[in-house]
Every structure is written in C-alpha cells, then in structure tokens.
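Engineer: Here's my sequence, what's the structure:
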Amino acid sequence: MSVPPPAPKIAPWTTYGRLWPWLKPYAPRLMLVLLASLIATGLTLAQPLISKLMIDEALIKRDWDMLLKIAALMVGATVGGFAVNALVSYRYVAISAAMLFDMRVALLRHLQTLSPRFYGSFRLGDLMSRLNSDVSDVQRVVGDTLLSVVSNVLFFVGSVAMMLWLDWKLFLVGTVLVPAAVASFLHFQRRMTDLSRQMRESGADIGSLLVDTIVGMRTVNTLGAEAHEAERFRAANGGFIATMLRMQTVSFMTGALPGTIVTASSAAVMIYGGKQIIDGTMTIGALVAFITYHGRLLGPVQALMGLTAGLATARVALARIFELFDTAPEVVEASAPKALPAVKREIRLENVSMDHGREPVLRNVDIVIPASMMTAILGPSGAGKSTLADLLVRFHDPVAGSITIDGTDLRAVSLADLRARVLLVDQSPFLFNATIAQNIAFARPDATPSEIEAAASAAGLDTLTARLPDGLATRTGERGLSLSAGERHRIAIARALLRKPDVLILDEPTAALDEATEMVVARGLRRALPRATLIVITHKPALAEMADHVIRLDHGQATIAPQVSVHG
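Structural biologist: This next block holds a predicted model:
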C-alpha cells in the first residue's frame, strides 16, 4: 500500500502567475476580449443614468417625446450590452478552453517523463484526483471566474466613479460599512481555503482507498476482509463528512455576515438620500440612479468576495497540480541528444551500480551482451534482474558506471530513439480495455491486419484466437483481466514483435506458460526477429538452455556480485 504524500502547503496568490506560460500565446486575443468587456461595462453603467433622465426629464416634466427617445436609448443600451457580453463570454470560454487543453497536455507529457518509481510511491487515487478534479476546478475558474472578476472589477470602478459624480457625501454614507463586510468575508475565506484543502485531501484518501480495495478485490475476498474494508471506508468517509460540515458552516457565515452588513449600508443610503429629496437638494431621478449604482456597487463587491472563495479553492487545486509539475524526472534527456543507429555490436555495462534508496541492487556490474544473439539472465529474486532491464531502457539511470550501445552512452542518446531500438516487455504487462488486435497495434495506427496477425502468430497466440469467436477482435477487458496471465504476456510480446526492435528484453516472458507453449513462443521470437538482440530474464533453466549466452546474477547478504558464463 503506497504512502500518502505530505499535504501541500497553502500556495500564495502568486501561484496564478505560473499560468503565464500557457496564457502568453493567447494574450493578444485576451486583450481584445478585455476591450470588448470594457465596452459592455460602459453600456451597462449607462443604464442608471438613462433612468435618471427618464424620471427627471420625461416623467416629472410630462414630456412624451422625450420619454420615447429615452426609452429607445434604454433598449439600445440594454440590447447592445447583452450582445457584447454574449460575444465576450463566448470568445473567452473558447480561449480559456484552448489554454487549459495546452496545460493538460503539458501535464500529461510531464508525467510521461517520470520514472516507474514515482508511480510506485504516489497514491493512484490522489493522482487521479489531481488530474481530474483539480484540473477541472482550475478550468472552471479560468473559464468563468476570472472573466467574472475582470467584469466585476470594471463595473465596480465605474460605479464608484458615477456615485462620486452624483453625490460624494451620499457615497461616503453608502460605503462606510463596506470595509467591515470585506474584513468579515476575508476572515471566513481564510478558513474556507484551509477547509478546502482538507476536503481535497480527504477526498483523495477516499479515492485511494477505493482504488486499493477494487484493484485488490481478489485479495479482500480471499482473506474474508470485506467487513474490514467497509469499516476503513466508513472511517475515511466520516472524516470527509466532518470536514464538509465544517466547511458548510463557514461557507454560510462567509455570505451571511457580510450580507447583513451590506443590508445595513443600503438602509443608510435610503435614509440619507430620502432626507436630501425632502430638503430639495437632490432630485428623485438622481436618488434612483444612485441607489441603482449603489446596489450594483455592492453586487460586484459581494460577487468578488464570493469569487475570491472560488479562486481560493482553485488556488489549492492549482498548487496540487504544480506539485506534479515540480516533481523532477529522474531521467533527463541530453540537451543535444544523439541519434541511435541500428545496434550492430554489443551492449556493455561498466562498473554499474544501482539502488532504490535502500541497499544496493547492483554493485560494480561489468557485463557484455553481444548483438544479434539470445542472452539469458538468471538469478534469484531480488538479484537485480528487472532493475537491469529498467536501466537498459532508461527508466532509471545507474548511480555509478555507464551503459553503452555500440560504444555510445545511453545518457547521450535520444530517448525516443533508444526506446524504438530497445524494447522491454515487463513481467506484468499492461493491456488496455480494447481488442486483442488494438492492444497489439497500440500506438501503431499504420499497422496492417496482416502485420498484426503475423505478430500474434509469432507470439504463440494462434491457439487462443482460434478458440475465440471474435478472434483478434475479442476485447481483453479492464487491464486484460478477462484473459489468463500467460495470454496477456503473449499479447504483450506480439505488441513488441510488431515494432521489430533491434533489442528485445523480456522479463519472465514464459513464467505463466506451460513447457510446450514456452518452446513455441521462444522459437517464434527468433523467427520474427532473426537479427535482433534478445535478452530473456528468466527463472527457468530450460529457457536459458536455448540462449547463446547466460548471465547469472547472484547476491549475498548485503552486496550483489554478478557471475557471467557463456554457453555454446
């Protein structure tokens, strides 16, 4: 069971500045959207002034012609504002969606650079929460909240200017309590940010627990641990609900207390403005316009306070996303990588040592693997055989020593070239929930049906496909679990054979096969790749007997010492 990562610290607001690399390509179009938003705000701000004219110049003076003109002006401003706002919203959502797609792709590409060790230590449920929920939260903010912030700020500034122009004393009366409303909101917003982080982590805990339980369902059933797992889920869910209820209380207070203060401010405006009308120092139209601006002033204030909560929640999500971006890959491609030509001579390990943060797995290993031959690697569990395979495809780099192909250090070679020339079939291969043919041709859309069939036959799949009604069109199920372990391994071998690598590394390729099928697969490999370098990691001496060379890895209590022997 993986260890949960430490809870991320609350990120500063400057975290949003890290969105700039994805924002920069769209900056010119966003400036046009901002300009259009400014026009829309101006049309909206004009409406209370038009109302003032209607009351003071048309209704009180009983001027019918003026009433019709002002009404037409009101309709024009309303329709124009609606049209421009619709255009702004549409264009902004389109731009933000494109920007967030770029960010998702960048995150996916970054995750592809991380080593298997990262995925072995990071909780799968938490990782999926960051990729799904957190990125979705950021998308909602970028696609909606940020535009609302801009429009509300513009409207707030415009409303303040109009209120000062109408009556600066009344403006002071109407805004004297606003700082108290803002202060109360900010107090509860800080609590909301902390609780939002706690909810996110609690949700990730539940997700990880469910992933563990579902993936390990066979073990749960075997051990009769159903009640134990249900109790673990109840405890995790209880913590989530407790945090959610605290967040609900704080959320209510975040809106209720500032809202009460805002209502008191509105009452003060009506009393003071009404007194001015009675005294004859203000017209009814001016008070109506002022109250309209005041209501619209407090609206953006409340909206901005509410949006701040959304921005705070997204800030937590953004921090969790950037924590993934900040995870440095263990294997880094050279700044000017070399192309890797066809492998013709040998693979050489010189003084190679490797550990995984614990005791050494390989120590001062010196071996030579000749090209175009079959080499078997034998040794007990824990001797470093699979680690050696990972080093050959640069899932990891050795902590000491070097690995070369035809004299070229792997660290100087393009990763794409290396993994096209040198291909690893894991001892627990992964199959996608697709057909057998689609799994064999994964990431090879140019593969023809005949090529797929040939690869399947070379991997010993003829017997399997012959007894399946749909043959190669049969779906493998989630992670290929509708098939046996041996069948999954043969499909993975066929997937490798289709790519015709120069070097094919097979980690326990026949562990789940009977002896007859093992021989079929072994002979099929050599027929399919007659000039390739085959490296077979195996516990089976019978398979090793087919090899041209045998490399034996043994380990003592604290160290690992390789022994190399040659057959044939």
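
Engineer: CA atoms for contacts and neighbours, from now on please.
Structural biologist: Noted.

Engineer: The closest residue to residue 462 other than its chain neighbours: which element?
Structural biologist: Spatially, and ignoring its direct neighbours in sequence, residue 462 is nearest to residue 456 (7.0 Å; CA to CA, 6 or more residues apart in numbering). Residue 456 belongs to helix 449-458 when assigned by DSSP states H and E.

Engineer: And the strands in this structure?
Structural biologist: Ranges of strands within the chain are 346-355, 360-370, 374-378, 400-405, 408-409, 422-425, 503-507, 533-537, 549-555, 560-566, based on DSSP state E.

Engineer: Touching the fourth one from outside, list them.
Structural biologist: Strand 400-405 is touched from outside by 343, 345-354, 364, 392, 409-410, with contacts defined as CA atoms under 8 Å, 6 or more residues apart in numbering.

Engineer: Let's see this one next, to set against the first:
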Amino acid sequence: MSGTDETRRKPAEAEDGNTRDSFLRRFWRLARGYYTGPERRSAWMLSAGVIALTLAQIAIQVRFNLWNRDFFNALEARDRAAFFGQMGTFLLLTAASMSVAVFQLYVRQLLQLRWRQWLVFRLQNRWLDGSRHYQMNFLPDIADNPDQRISENTRWATAMAVDMAVGLFQSVVMLISFVGILWTLSGPLMVAFGSNEFEIPGYMVFAALIYAIVGSTLTYLIGRPMVDINIRRNQAESDHRFALIRIRENSEGVALIRGETDEDRGLRRSFGHVVSVMKDLMRTERRLMWLTSAYGMVAGVFPILVASPRYFSGAITLGVLMQIGSAFGEVTRALNWFVDNFPRLADWRSHVERVAALEDSLDTADLLDQESRINVTEGPLEDGREVLAFQNLQIAQADGNILVGEANAVIEAGEKVLIVGESGTGKSTLFRAISGVWPWGSGEVRVPRRDHMMFMPQRPYLPLGSLRGAIAYPAAPRKFSDSAIIAALQRCGLAHLTGRLDEEERWDRILSLGEQQRLAFARLLLHRPRWIFMDEATAALDEANQDAMMGLFQQELSESALISIGHRPGLDLFHDRTLHLVRSPDGAKLTTPRRTGTVGVRRRGAGGANAAARGIARVLRGGRKGRS
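Structural biologist: The predicted model follows:
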C-alpha cells in the first residue's frame, strides 16, 4: 500500500508545481463555460441579484454609521426624545438589514448550487463520454479519485469562490464608501518635525492603510505555506478514502483470506499521512492565530486612541469619535479582506487545483482521438451485410508495448466463434478494442451497429436499484413487461427471484457470481442483440448450468452471432469454429485453421497472411461476397 500511496501522490505534486503561475487562468476555465454557455442567462441574473443585494447591505451599513453618530450625540446631550427616535431608526435599519441579508444568502446559495450543478454535469459527461472513465485508468500521471473531485471538490471550489467573490466585492465597495466618510471626519493632523510643522489631511485614512498593510504582509509571510499544505491535505484525505472504499468493495476477499490485520496496517499508514499533513496545517494556523487575535483586539482600540486628541481638544463630539471608530473599522475590514480570508483562500485553491487537474486529465484522454489509434468503423457493409472484421489489427498497451501483433479475420452475422489462447495473449483486450473502449494500437476494425451488440464480462455489472432495473440494464427498468422478465428468469434458472423484481438491494453482493452470470443471460433474452460478445461469461457456472445457458444460442438466440472467450471444456461444441491467439515475441497472432463451411483466415507464412489481409480488405470495402 505504501508504494501505491507514493504513486498516487505524484499527480497532486504536479498539480501544485506545474500550474502555480496559471492558477487564475485555470479557475476561469471552470467558470467561463457557466457564464458563456447555455446556463449563462441564469448565471448572470443570479450574479446581478447578489451584487444588487450586496450594494443594499452596504447602503444600510453606511446609514448605520450615520446612526452611530446621531445616537451617541443624543446620548451625550442627554436628549431623551432624540435617543428614543434613534432607537426607532435602529429597529428599522435592523429589520432592513436582516431582510436583505437573508435574501442575499438565498440568491448566493442558489448561484453556488447552479454553478456546481453545471460543473458536476460537465465533468460527469466528459468523464463518461467515449469510455474516458475506463481509459484514464491506463494513462500515466492522471488525476486520481475522480469521484471525490467531482462530488466534493466541485462543491468547495464553487461555493467558496462565490463567497469570496462577494466578500471581495463588498470589501471594495465598503472601502470606497467609508474612505470618504473617514477622510471627512478625521480632519487634518498637525505634525511637528524639528522647527517645521506640516499638516496631514485625512490622517485616519493613512493610519488605516498602514495598519492594514502591516497586517496583510505579516499574514502572507506567516500563512504562505498553507497553500501547499492544503493541497497535500486534500490528497492525503482522498487517498485514505480510496483505501477505505477499496476494502469495502473487496470485503469478501479480505475476509476469506483473513487479511484484516494487514489492511489495518495499511489504513493506519494511509491515515498517518493525513495526520502528518494536519499537524503541519495546525502548526501554521496556530502561528496565524497569534497574529489575527492580536490584530483584531488592537483594531477595536486603535482608532479611538488615534482620534482621541481631537476629542479631548473639543474639536469633535463623542458621536463623531464613535463614528470615526466605526468608519475606521469598516475601512480596515475592507483592507484586511486578504488577512481575514487567507486560510480560506489557501483551502479554496487546493480544491480548484484538484478540479482543474481532472479537467487536464480529461483533456489528455481526449487527445487519444487525435493520435494514432485503432480505427473502428461502425455499421453494415455497402451490400448491407453486418460483419465483424479485423484488418492488420495491432493492439498495444497504453505504454506502447505490443500486445496483439497481427489480427486479420472476418466473422459473419449468425456465426458462433470461440477465441482461445494462453493467459496474457490479449483476448480480453481484443474485446475492448472491438467495443471501442481500447484505442491504443493501429489497423482497422469493422463492427456492427453498436445497438446490435452486447458484451458480457466475467463479472456482470448490476447497477444500484431494483432487480428489475438490473435485468433491463442498460434499458429503462419499465421497458420490458413483468411476464417477459419472469419468463427470462425462469429460463435461466432464477425462478426464485421472480417475486423480488421491485426490491432495491445491492444485488452484486446478494447474488452469487453464478447467479449474476445467469442473470446476464436473462438480460440477453430480453434485449435479443444480434451480436453477443462473451468474456469468460460462464466461468462461475457448473457444467450443467453452462450447457443450459449456452443452449440459448441453439434455441432462443440461434440467429445471433456469438463471439466468446473461454477455456471451459465443452464450450467448443457450441461454436462453429475457433480462433487462436498464439503468443510470439512481436505480440500475439490471431490464427485459425480453414474448415469447410466456415469463415476464417488461413495463415501459411507471410504470403498466406498477405493474401488473407487482401481478402479482408475487399470485404471491408463491400467487395466480393466470398469468404476469406
């Protein structure tokens, strides 16, 4: 597990190191599509609503500042009527402030939700499109844990972005609004320098500016490591979560082999990375807390202290003094936005980097379409025939190593063909190339229409939800009638499940592997595809059940073409012919002996292979109807 952790940390380190100078550009990439795409009208309307309500909040704050002056002046003058009049004004301002704050919160949260929804759907669609979710598992330096990046990191990347954008906008407008007030109220300050005396107009503004600059500089210097630490924390948390999910998904294997002790060691080691990073974060946060605590305490006294000489000289009233203190507080809060939000900025950046790294990985996967790859052509030939044909097909691994060196063959509709070969010769990968999910290699594959094909892996995929949905997959659960589903289950020896069609369970855990494989055959009976591809799809069945399931291709599914991979004895009896993948130094070769009345490729040296390839090329072009 340690080695796995080290491998999985590399992308995170690359995220930070390779994109540091382009962070804002990468963030804008996550926002641009929302504000310029189909959702742009809603995006701009919600953003305008947030801005308008924020401006209303600031207007109320400005009015509160004026109230502050009038209230303390009434208090100093012992004017009872004015005092209670100001209390009434206070209640009105409070009610207005509460109403605007609540509505602004609603609009802001709606903007966050809509943006996140757009981003999640965008990433999900890109991740699922063209089997990218599968291909990315084989690419180097790809963002790990895409599930967490889509579900969790998008939430914080969008929510924190909106919150901080609103906070920054509010701080800028508050600064503009209160600087003028503070400049007017503070008046000039006479400073003696030797025998010279000069005047500093609006000196409280300069005091606030100096105060904020000192605080921001110290905060940046102390808190700068938090950016890298938060990126490492997110990575460590996702690694630990991945380890937990992996054990849950493989709990039976762990339990049977009694591997709990070793898994516990691995989990402790994984969480140890979390603890280590969290200690670094806590240490930095403690240092920052010393500064922010002192800074906040001094901010309440500093403006009163600086303005007090003018109050004691009688130049300003108590109300003006309190108004100066309030305005100074608003100005410093606006200038201190960076100070107050530095930890959140660091955390937000780590989430944005993780989402942006997933976008980069999807871009890398998209480049597969532009590079040299297996050319898969879908649909019938010019004469209307559907065939499965390989011409000069070469299949490579993602790192470029050749797995299948040469494959030339034509399989006609309705044929039953068994593919055999030693383990590791690329039989399953050949199926992946046929399905279009394995792009690495060269050559051509002609396949039938995709909706005429169905693939059956050794472990069938059973989606979450009802048993009805699992049988009908990938069609909608209600596409097939109850009678059709029940008949299919009974035909496949699953009559005991007919009363549980609408139960929602983890069927991949409740059913044995043998039952799952028979359920996949029941799925065939419902969909009745014209082309069926089986990869060890009967491996968990006993001989009697295997014969019963394979008998479907001689009865109910006799018109369907069957291409299967298998090693079980007796499978060849259900097929018309056999293709062999034979291991060789240059990659496995697909060979077949010529048999009367069958379709095949006869290989007798290079000349035979070239002749076969020429014949297949004619078939792919819709040429003569003879067999290769």
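
Engineer: Any idea what the TM-score comes out to?
Structural biologist: Put the two chains on top of each other and the TM-score (TM-score structural alignment, normalised by the length of the first structure) is 0.87; 549 aligned residues with a CA RMSD of 3.1 Å.

Engineer: coming back round to it: residue in the second structure matching the residue nearest to residue 462 of the first structure?
Structural biologist: Residue correspondence to the second structure (TM-score structural alignment): residue 456 of the first structure is matched to residue 489.

Engineer: Number of residues surrounding its match?
Structural biologist: As a burial measure, residue 489 of the second structure scores 24 neighbours (other CA atoms under 10 Å).

Engineer: Surely it is in contact with residue 497?
Structural biologist: Yes: here residue 489 of the second structure reaches residue 497: they are 7.4 Å apart, a contact under CA atoms under 8 Å.

Engineer: how about the nearest residue to residue 109 of the second structure, chain neighbours excluded?
Structural biologist: Counting by CA to CA, 6+ apart, residue 109 of the second structure lies nearest to residue 159, which is 7.8 Å off, once chain neighbours are set aside.

Engineer: Trace that neighbour over to the first structure, please.
Structural biologist: Counting by TM-score structural alignment, residue 159 of the second structure lines up with residue 140 in the first structure.

Engineer: Next one: its match relative to residue 530 of the first structure, how far apart?
Structural biologist: 55 Å (CA to CA, to the nearest Å).

Engineer: So which of those two has more stuff around it?
Structural biologist: Neighbour totals were compared for residue 140 of the first structure and residue 530, and residue 140 leads with 19 against 13 (other CA under 10 Å).

Engineer: Quick one: residues in contact with stretch 299-316 of the second structure.
Structural biologist: Taking CA under 8 Å, 6+ apart as the rule, stretch 299-316 of the second structure contacts 186, 204, 317-318, 321-322, 324-325, 328-329.

Engineer: Pull out the buried residues from it.
Structural biologist: By 16 or more other CA atoms under 10 Å, the buried positions in stretch 299-316 of the second structure come out as 299, 302-304, 307-308, 310, 316.

Engineer: So which of these belong to helices?
Structural biologist: Among these, the members falling in helices (DSSP state H) are 299, 302-304, 307-308, 310.

Engineer: Can you find the partner of residue 166 of the first structure in the second structure?
Structural biologist: Checking TM-score structural alignment: residue 166 of the first structure goes with residue 185.

Engineer: Just give me the neighbour total for residue 448 of the first structure.
Structural biologist: 11.

Engineer: sorry, back to before: only the buried subset of the contacts of strand 400-405 of the first structure, as a PyMOL command please.
Structural biologist: Burial among those is assessed by 16+ other CA under 10 Å; the matching PyMOL selection reads:
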select buried, resi 343+346+347+348+349+351+352+353+354+364+392+410
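
Engineer: between the contacts of strand 400-405 of the first structure, which is nearest residue 501 of the first structure?
Structural biologist: residue 343 (9.6 Å; CA to CA).

Engineer: Not counting sequence-adjacent ones, nearest residue to that closest one?
Structural biologist: Nearest-residue entry for residue 343 of the first structure: residue 502, 6.1 Å, with adjacent residues in sequence omitted and distances by CA to CA, 6+ apart.

Engineer: Aligned to the one you found, what sits in the second structure?
Structural biologist: Under the alignment (TM-score structural alignment), residue 502 of the first structure pairs with residue 530 in the second structure.

Engineer: residues touching its match, list them.
Structural biologist: Residue 530 of the second structure neighbours (CA under 8 Å, 6+ apart): 413-414, 452-453, 559-561.

Engineer: mind checking how far residue 184 of the second structure is from residue 228 of the second structure?
Structural biologist: 43 Å.

Engineer: contacting residues around the residue nearest to the spatial centre of the second structure?
Structural biologist: The second structure has residue 150 as the residue nearest its centroid, 2.4 Å off, counting by CA atoms, centre = their mean. When contacts are counted by CA under 8 Å, 6+ apart, residue 150 of the second structure touches 120, 123-124, 355.

Engineer: can you tell me which residue in the first structure aligns to it?
Structural biologist: Under the alignment (TM-score structural alignment), residue 150 of the second structure pairs with residue 131 of the first structure.

Engineer: Report the separation between its match and residue 201 of the first structure.
Structural biologist: Distance of residue 131 of the first structure to residue 201 of the first structure, computed by CA to CA: 14 Å.

Engineer: Please, where are all the helices along the stretch 1-150 of the first structure?
Structural biologist: Remark: helices assigned in the stretch 1-150 of the first structure by DSSP state H, counting those that start in this stretch are 20-23, 27-53, 64-111, 116-121, 124-129, 135-140, 146-166.

Engineer: so where is the second one in the second structure?
Structural biologist: Under TM-score structural alignment, the match for helix 27-53 of the first structure in the second structure covers residues 44-70.

Engineer: Next, the mean deviation of that stretch compared to the first structure.
Structural biologist: Stretch 44-70 of the second structure, aligned to the first structure and superposed, deviates on average by 1.6 Å (mean CA distance after the TM-score superposition for the first structure).

Engineer: Kindly reformat the helices of the stretch 1-150 of the first structure as a markdown table containing distance to residue 244 of the first structure.
Structural biologist: Listed next are those as a markdown table, based on distance: least, CA to CA, whole Å:
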| stretch | distance to residue 244 of the first structure |
| --- | --- |
| helix 20-23 | 33 |
| helix 27-53 | 36 |
| helix 64-111 | 28 |
| helix 116-121 | 28 |
| helix 124-129 | 17 |
| helix 135-140 | 17 |
| helix 146-166 | 25 |
